[in-house]
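Visitor: what's the 3D shape of this:
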Amino acid sequence: MKPVFTSYEEAVQDIPDGATIAVGGFGLVGIPENLILALVDKGVKQLTVISNNCGVDDWGLGLLLKNKQIKKMVGSYVGENKEFERQVLAGEIEIELIPQGTLAERLRAGGAGIPAFYTPAGVGTLVAEGKETREFDGKEYLLEKALTADFSLVRAMAGDRMGNLVYNKTARNFNPMIAAAGKVTIAEVENLIETGELDPDRIHTPSIYVQRLIAGRQQKKIERLTVQN
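Guide: Okay, here's the model as predicted:
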């Protein structure tokens, strides 16, 4: 059985200044919003954050950004965050932009213990600067290194007490790769159930990748609301 925390603050209490954290989600879908809020309250600084994007101005990782708690952002999308754009243009934050598929594969490789791989994505662009290239069957490929994190924060629809996780539809997004890529993975689950109640064929993240659990409700804010007349 994995430790089940009752306080989000306790779940993240040992994340230090300068840590590298990987955070699941795509936009605001599938983000571990309560764990992020706990980091905001903790005041941890100089973080390197690996995530697809940096939330929005007033929610998700955007709250850490607003408080100047992020030193470097590694992701694929600036998104709807005006403060992120401002900090990048002002030179107040380091940024490593990665093609989205490459980001996913670098995280997957990190979780699988694969140190690096070759990909055609980014060849001949700014992404390739300073990186090794190699030709295979007449085509040029770029060497990309795996990504790992000191801590991974993910969110799941359900998890059992062993740490097996199930995500809800598109909320799965980057969560499985990020769960595997962390040395310590903390899972925020909407429903904590007893071991054996999950269908083994439906488990998306096996328990071996998860070290801590906490159950709670999310606000599930919408990044951009669109309606049809």
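Visitor: going forward, measure contacts and count neighbours with C-alpha atoms only.
Guide: Fine.
Visitor: residues in contact with the longest helix that the chain contains?
Guide: Scanning the chain for the helix with the most residues, using DSSP state H, yields helix 100-112. Helix 100-112 is contacted by residues 52, 75-77, 115-116, 119, 121, 144-148, 174, 177-182 when judged by C-alpha atoms under 8 Å, 6 or more residues apart in numbering.
Visitor: quick one, helices of the chain?
Guide: 8-11, 33-42, 61-66, 82-89, 100-112, 175-181.
Visitor: need these in TSV with mean neighbour count and distance to residue 217, can you?
Guide: Formatted as TSV, the helices of the chain follow (neighbours: other C-alpha atoms under 10 Å; distance: least, C-alpha to C-alpha, whole Å):
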stretch	mean neighbour count	distance to residue 217
helix 8-11	18	12
helix 33-42	20	8
helix 61-66	23	18
helix 82-89	15	27
helix 100-112	20	27
helix 175-181	28	18
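Visitor: compare those helices and give me the one nearest residue 214.
Guide: Closest of the helices of the chain to residue 214 is helix 8-11, at 7.2 Å (criterion: C-alpha to C-alpha).
Visitor: name the nearest residue to residue 16, ignoring sequence neighbours.
Guide: Using C-alpha to C-alpha, 6 or more residues apart in numbering and skipping residues adjacent in sequence, the residue nearest residue 16 is residue 44, 6.4 Å away.
Visitor: residue contacts, the one you found?
Guide: Shown in contact with residue 44 (C-alpha under 8 Å, 6+ apart): 15, 16, 17, 69.
Visitor: measure it to residue 37 for me?
Guide: Separation of residue 44 from residue 37 (C-alpha to C-alpha, to the nearest Å): 11 Å.
Visitor: so residue 135 sits right up against residue 141, yeah?
Guide: Yes: Residue 135 lies in contact with residue 141 (C-alpha atoms under 8 Å); the separation is 5.9 Å.
Visitor: next, the second sequence, to be compared with the first:
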Amino acid sequence: MSKVVATPAEAVADIGDGASLAVGGFGVCGIPDRLIAAIAAGTASRLEVFSNNCGVDGHGLGVLLDAGRIGRVTASYVGENKEFARQYLSGELEVELAPQGTLSERLRAGGVGIPAFYTPAGVGTPIGDGGLPWRYRADGSVEVSSPPKEVRVFDGRRYLMERAINADFSLVHAEIGDTDGNLVFNKTAMNFNPLAAMAGRIAIAEVERLVEPGEIDPAQVHLPGVFVQRVVHTGEQDKVIEKRTVRAAEEGRA
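Guide: Modelled structure (predicted):
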């Protein structure tokens, strides 16, 4: 049975207030822009987001941030998003920061049914000991802090227990997808997309090129269709450059 839906708006129509979203992408690379825009065009608010970062000002998840539609974010870093930093420091947004490898493994674990795992990352730091500010008050004091994590010793080394992430929905962007939901990502756009898709109970993929089952070489499939519930064909998209860096032409050269 085809998993294709006609439009991004139809694909995200049942995402409501308070829904949790695992969102693929890294900066502005491989972000599901069309799906995010469709959510922004709706009314869903108080969203909980799991993503490597929150896009940049005016792009990706930054669109939902600008509209005040996100209530909580679990991410690896704030990045270049000034609005993200402003909302966090002013107490408008709750933020849980996690080591990047830990975040990716929490998403993967959620996708394969592992409830928790142990990692040495963060042992002896506020990540493990607790006390990281999750939410500030408007006066700059800390309202909510991270709790300490469980520590176990294996072969004489300490490890933190990290809980898996399971989200209500996943939003991902792929270069190629077939009507059964098998996906191929373009180079570094692969980043967090497969992991985010796995973590969502309902994974929604926007694809630039839609093909029929069998047209993708099985050996080239990056994410099997078993993890994907909805596919929407969005066509090729304009690529946003997060930070353009150039140098002056050398004298005598064009």
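Visitor: would you list the helices of the first structure in CSV and tack on distance to residue 209 of the first structure?
Guide: Output for these, formatted as CSV (distance: least, C-alpha to C-alpha, whole Å):
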stretch, distance to residue 209 of the first structure
helix 8-11, 16
helix 33-42, 18
helix 61-66, 23
helix 82-89, 31
helix 100-112, 9
helix 175-181, 5
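Visitor: so for residue 216 of the first structure, which of those sits nearest?
Guide: helix 33-42 (8.1 Å).
Visitor: re earlier: so for residue 135 and residue 141 of the first structure, which sits in the more crowded spot?
Guide: Set residue 135 of the first structure next to residue 141 and count neighbours by other C-alpha atoms under 10 Å: residue 141 wins out with 20 against 11.
Visitor: that one matches what in the second structure?
Guide: Using TM-score structural alignment, the partner of residue 141 of the first structure in the second structure is residue 159.
Visitor: tell me who's in contact with the nearest residue to its match once chain neighbours are set aside.
Guide: With C-alpha to C-alpha, 6+ apart as the criterion, residue 159 of the second structure has its nearest non-adjacent residue at 4.5 Å, and that residue is residue 120. For residue 120 of the second structure, the contact set (C-alpha under 8 Å, 6+ apart) comprises 158, 159, 160.
Visitor: run the last query once more with 10 Å
Guide: Neighbour list for residue 120 of the second structure: 102, 128, 151, 152, 153, 157, 158, 159, 160, 161 [criterion: C-alpha atoms under 10 Å, 6 or more residues apart in numbering].
Visitor: these, buried ones only, as a PyMOL selection?
Guide: To isolate the buried ones among the contacts of residue 120 of the second structure in PyMOL, judged by 16 or more other C-alpha atoms under 10 Å, type:
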select buried, resi 102+128+151+159+160
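Visitor: which member of the contacts of residue 120 of the second structure is positioned nearest residue 176 of the second structure?
Guide: Closest to residue 176 of the second structure, out of all of these and judged by C-alpha to C-alpha, is residue 102, at 27.9 Å.
Visitor: how near is the closest one to residue 85 of the second structure?
Guide: As judged by C-alpha to C-alpha, residue 102 of the second structure and residue 85 of the second structure stand 22 Å apart.
Visitor: what does residue 63 of the second structure give?
Guide: Counting by C-alpha to C-alpha - residue 63 of the second structure and residue 85 of the second structure are separated by 14 Å.
Visitor: rewinding a little: which of the contacts of residue 120 of the second structure fall within strands?
Guide: 151, 152, 153, 157, 158, 159, 160, 161 (DSSP state E).
Visitor: for residue 64 of the second structure, what are its contacts?
Guide: Residues near residue 64 of the second structure by C-alpha under 10 Å, 6+ apart: 36-37, 39-41, 44-45, 47, 54-55, 57-58, 70.
Visitor: same question but for residue 67 of the first structure, I mixed them up
Guide: 40, 43, 44, 45.
Visitor: ok, which stretches of the stretch 151-254 of the second structure are strands?
Guide: Secondary structure of the stretch 151-254 of the second structure (DSSP state E, counting those that start in this stretch): strands at 151-154, 157-163, 167-178, 183-184, 200-211, 230-233.
Visitor: got the angle for the longest helix of the first structure vs strand 149-160?
Guide: Put simply, helix 100-112 of the first structure runs at 90 degrees to strand 149-160, going by axes from the mean of the first three to the mean of the last three C-alpha atoms, to 10 degrees.
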